[in-house]
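[1] Need coordinates for the following:
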Amino acid sequence: MTTSIKSSKSVNAAAVATFLIFGMNGLVFASWAARIPAVTEALSLTSGQMGTLLLCTAVGSLLALPSAGWVVGRIGTANTVRVAGIVAGAAGAAIAFSLMAASVPATAIALFFFGVGIGLWDVAQNIEGADVEHRLKRTIMPQFHAAFSGGAFVGALIGAGLSKLGVGLPAHLLVIAAIAVALALTVPKFFLPHEVAETHDDGAPLEKGPAAWRDGRTLLIGVVVLGATLTEGAGNDWIAKATVDGLGATESTGALLFALFVAAMTLMRFLGGKAIDKFGRVAVLRASMAAAAAGLALFVFADNVFLAGVGAALWGIGAALAFPMGMSAAADDPKHAAARVSVVSTIGYVAFLAGPPLLGYLGDHTGIHMALLAIGAPILLALLLAGVAKPLRTK
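    This is a model prediction of the structure:
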């Protein structure tokens, strides 16, 4: 009985720690993203030049993601978060000093390593979240992703507030970097213990990255997550502008509809776990993609702000759960969770980073409002492939 109580307490402590790590990851990312205009001004860059600079972060993340599973397999999730936190924190400080020096090359290098740190951190926290979910025997992954969204929201508010107060970005980044490193070094001590040897307890070999890339189910889950991340990324980047361009609304109205999208998504992530436990992962995934498709269509074809707002909210509800469910599905077999979560994360983040800019290019020809319909295809593909997320039976 005593052992059971201790085990329950350790899992609950790990759940709280994972929640905090997800939230901090979102806060760190948004603290940078919310003040990109300040970077553009400090370095005297055009929008196009700033876009090129931002690719450094994307390249860093995309190079880190495929190897993150191997890193977790070697040193465990707790140590991976610690390493990632140090890398991201050091990179944040380097960005601050680079901005002080007004050096574009130094900022580019710092952003690359910032992307590496965030990518490693993301995969490690998802693997830990999946492990906690297995131990709790109930769905909690969407709540962890809600913590990320909440952290990002707080980070954006802090960035906006400090900008209004005239606090410089370098000082802001140095403080955030210090907090990130402190939390990354201390909070993971409450994570669950992980096997980091070349084999698991039963002698089964750890799955390597290349093997995971050849696993059919993992790749199909990646396609489902690709549809989900395109849905979320397109909403994040283009709802506000599409509202202004398509309906002739004001910028504040566009921002309000974007806020509605984010609020609906965050709320659904907090509440969606119970629905997944009651109706099953596949049924909720199908319902999510159907809601996303319906919300997207309503938003695009609405002839007034009210209907567009309903569409944005429905779109957010549909986009909320697919990514965390994809992470859970990839981690169904704990023996192969690290490598497979790394693969699915990589596929998802390629879409998340590359999809919105491609929609922008398409929008130059069709208008961004109608260009959003292009994500209907991957949404429907994810709907058709939802059955691959059916939980595996493992010993």
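
[2] going forward, measure contacts and count neighbours with C-alpha atoms only.
    OK.

[3] Which residues does stretch 296-304 contact?
    Residues outside stretch 296-304 that contact it (Cα atoms under 8 Å, 6 or more residues apart in numbering) are 246-247, 307-312, 314-315, 369-370, 372-373, 376.

[4] Filter the residues you listed down to the ones in strands?
    Residues of these located in strands (DSSP state E): none.

[5] Which of those fall in helices?
    246-247, 307-312, 314-315, 369-370, 376 (DSSP state H).

[6] is it possible to export those residues to TSV including distance to Lys395 and neighbour count?
    Formatted as TSV, those follow (distance: Cα to Cα, whole Å; neighbours: other Cα atoms under 10 Å):
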residue	distance to Lys395	neighbour count
Gly246	53	18
Leu247	54	18
Leu307	49	16
Ala308	48	23
Gly309	46	23
Val310	44	19
Gly311	43	27
Ala312	42	31
Leu314	38	25
Trp315	37	31
His369	49	21
Met370	48	17
Gly376	38	19
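
[7] Another for comparison:
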Amino acid sequence: MAQSSASAAPSEPLDRAAVIAWRNALFVIFALCGLGLASWVARVPAVRDALGVSLEQMGVLIFGIAAGSIVGLLASSHVIARFGTRTTMTWLLLGAGIGLSVAGLGATFGPSFAVIFAGLALFGICTGMTDVAMNVSGAANERLLGRATMPIFHAFFSFGTIVGAALGALAEFLDLPIAVHMIAISVLIVVAVLVAVRSLRSEHLVADGEEPIPVDDHSKTWRGRLSIWRDPRTILIGLIILGMAFAEGSANDWLGLAMVDGHGVSNATGAVVFGVFVTAMTVGRLLGVRLLDRFGRVPVLRGSAALAAVGLLIVIFGPTPGVAIVGSVLWGLGSALGFPVGMSAAADDPRTAAARVSAVATIGYFAFLVGPPLIGFLAEQVGILNSLLVVLVLVAVSGIVSYAAREPRATETKPAEPRPAGSRGPVA
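    The predicted model follows:
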């Protein structure tokens, strides 16, 4: 099943039906990643109770996913260059299911801190590599569709997290053992993956009957793929993703607590406000594709950064909880498009897509590693609401460097047009 980047897959029929089936398969892949992560997160309190450990120790345990993800992201371009995105997603999602099952077993039998950590690290490594592979594949599919689709892919990740959280709540209500829950989710992931990958296509394909996209020489070696880090555009796109990932991640970690401690609402209301943020971000991803198609990446990214900044300012300085909730909506809408659009921009050149997406994703995930402790430290010094000003600074940086995500000149001068079913070339 291995596929080398040096010898891309042969041409395959790529009519409208094939491209749409590929897109739908990626919807499933993105949703499954969200489902797996949220399923585990929903049971974290139960895991803490089973282990009987402190919050500090739980922080170390949860770090297993983040650490594994960074390892996976750094290795992803080399794995994809050797095997291709389709094979990478297939095997790595199977590995993610195994990691999830191991963590569930460790939380139920023993329980064992070490076994849980090992399972979460494996889950993180596999999902980190899958993250890059599915974004590279999604960018290739997006080029063939001839319109912005990446935000919708990421919206399906959000849908997966919603379903995972709901199933986790149901498992808690039924007092389902963590091992049974995680194994059931893993089986669901495995079955869905084996069905979905049948519709995936090689990221090297460009259109029906055309030659596969070649891979330039520097992408054929480890040293060559790492050289993508010396490209200023890689760093600038990484900063776009870093700022928006920080905006998204800080809300995930701190918005509920900021509403409780900063605006005096109840714990339940804080949870509802977080739900409002997630819903706004999902809606922003679904509706944002029309804005991207009409105005292009740079104006939309600048507008998104401005919207997120206004939302943050309202949450931080809003006089009442009701006003702060309005701010959380704007914050969510503004945070919606930065990460997926940055991924699209990183994959503009299909010859270096895997290496660049891996690099910018690593920069973006740095926000998820550093963000929680940084804001926590600042919150101890200046208060939870004022600590969010650091997010505002990074969002501003993201907006300033958004020009780096500009579409390639070929896209600007000759936009893709819809093609009828069965025609050759890009599909609308």
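
[8] Looking at structure 1, name the residue matched to Leu337 of structure 2.
    Residue pairing (TM-score structural alignment): Leu337 of structure 2 is matched to Leu321 of structure 1.

[9] Now for the equivalent of Leu174 of structure 1 over in structure 2, how many residues are close by?
    Under the alignment (TM-score structural alignment), Leu174 of structure 1 maps onto Ile183 of structure 2. The burial count assigned to Ile183 of structure 2 is 20, neighbours taken as other Cα atoms under 10 Å.

[10] Secondary structure element for Ile183 of structure 2, which one?
    helix 178-196 (DSSP states H and E).

[11] what's the mean gap between that helix and the aligned bit of structure 1?
    Superposing on structure 1 and averaging over aligned pairs (mean Cα distance after the TM-score superposition for structure 1), helix 178-196 of structure 2 comes out at 1.2 Å.

[12] what does stretch 300-313 of structure 2 give?
    Superposed on structure 1, stretch 300-313 of structure 2 shows a mean distance to its aligned partners of 0.3 Å (mean Cα distance after the TM-score superposition for structure 1).

[13] what do we get in structure 2 for Ala255 of structure 1?
    Aligned by TM-score structural alignment, Ala255 of structure 1 pairs with Ala271 of structure 2.

[14] same deal with Gly235 of structure 1?
    Match for Gly235 of structure 1 (TM-score structural alignment): Ala251.

[15] do the same with Pro334 of structure 1
    Checking TM-score structural alignment: Pro334 of structure 1 goes with Pro350.

[16] Its match against Leu205, yeah?
    No. Pro350 of structure 2 lies out of contact with Leu205 (Cα atoms under 8 Å); the separation is 9.5 Å.

[17] hey, what's in contact with both of the two?
    With contacts taken as Cα under 8 Å, 6+ apart, Pro350 of structure 2 and Leu205 have 140, 213 as neighbours in common.

[18] before we move on, the earlier item: show me what counts as buried in the helix holding Ile183 of structure 2.
    178-179, 181-183, 185-186, 189-190, 193, 196 (16 or more other Cα atoms under 10 Å).

[19] and what of stretch 360-371 of structure 2?
    For stretch 360-371 of structure 2, a neighbour-count test (16+ other Cα under 10 Å) marks 360-369, 371 as buried.

[20] Could you dump those into JSON lines with secondary structure and distance to Ala345 of structure 2 added?
    Listed next are the buried residues of stretch 360-371 of structure 2 as JSON lines, based on DSSP: H, G, I helix; E, B strand; the rest coil; distance: Cα to Cα, whole Å:
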{"residue": "Val360", "secondary structure": "helix", "distance to Ala345 of structure 2": "10"}
{"residue": "Ala361", "secondary structure": "helix", "distance to Ala345 of structure 2": "12"}
{"residue": "Thr362", "secondary structure": "helix", "distance to Ala345 of structure 2": "15"}
{"residue": "Ile363", "secondary structure": "helix", "distance to Ala345 of structure 2": "14"}
{"residue": "Gly364", "secondary structure": "helix", "distance to Ala345 of structure 2": "14"}
{"residue": "Tyr365", "secondary structure": "helix", "distance to Ala345 of structure 2": "17"}
{"residue": "Phe366", "secondary structure": "helix", "distance to Ala345 of structure 2": "19"}
{"residue": "Ala367", "secondary structure": "helix", "distance to Ala345 of structure 2": "19"}
{"residue": "Phe368", "secondary structure": "helix", "distance to Ala345 of structure 2": "21"}
{"residue": "Leu369", "secondary structure": "helix", "distance to Ala345 of structure 2": "23"}
{"residue": "Gly371", "secondary structure": "helix", "distance to Ala345 of structure 2": "24"}
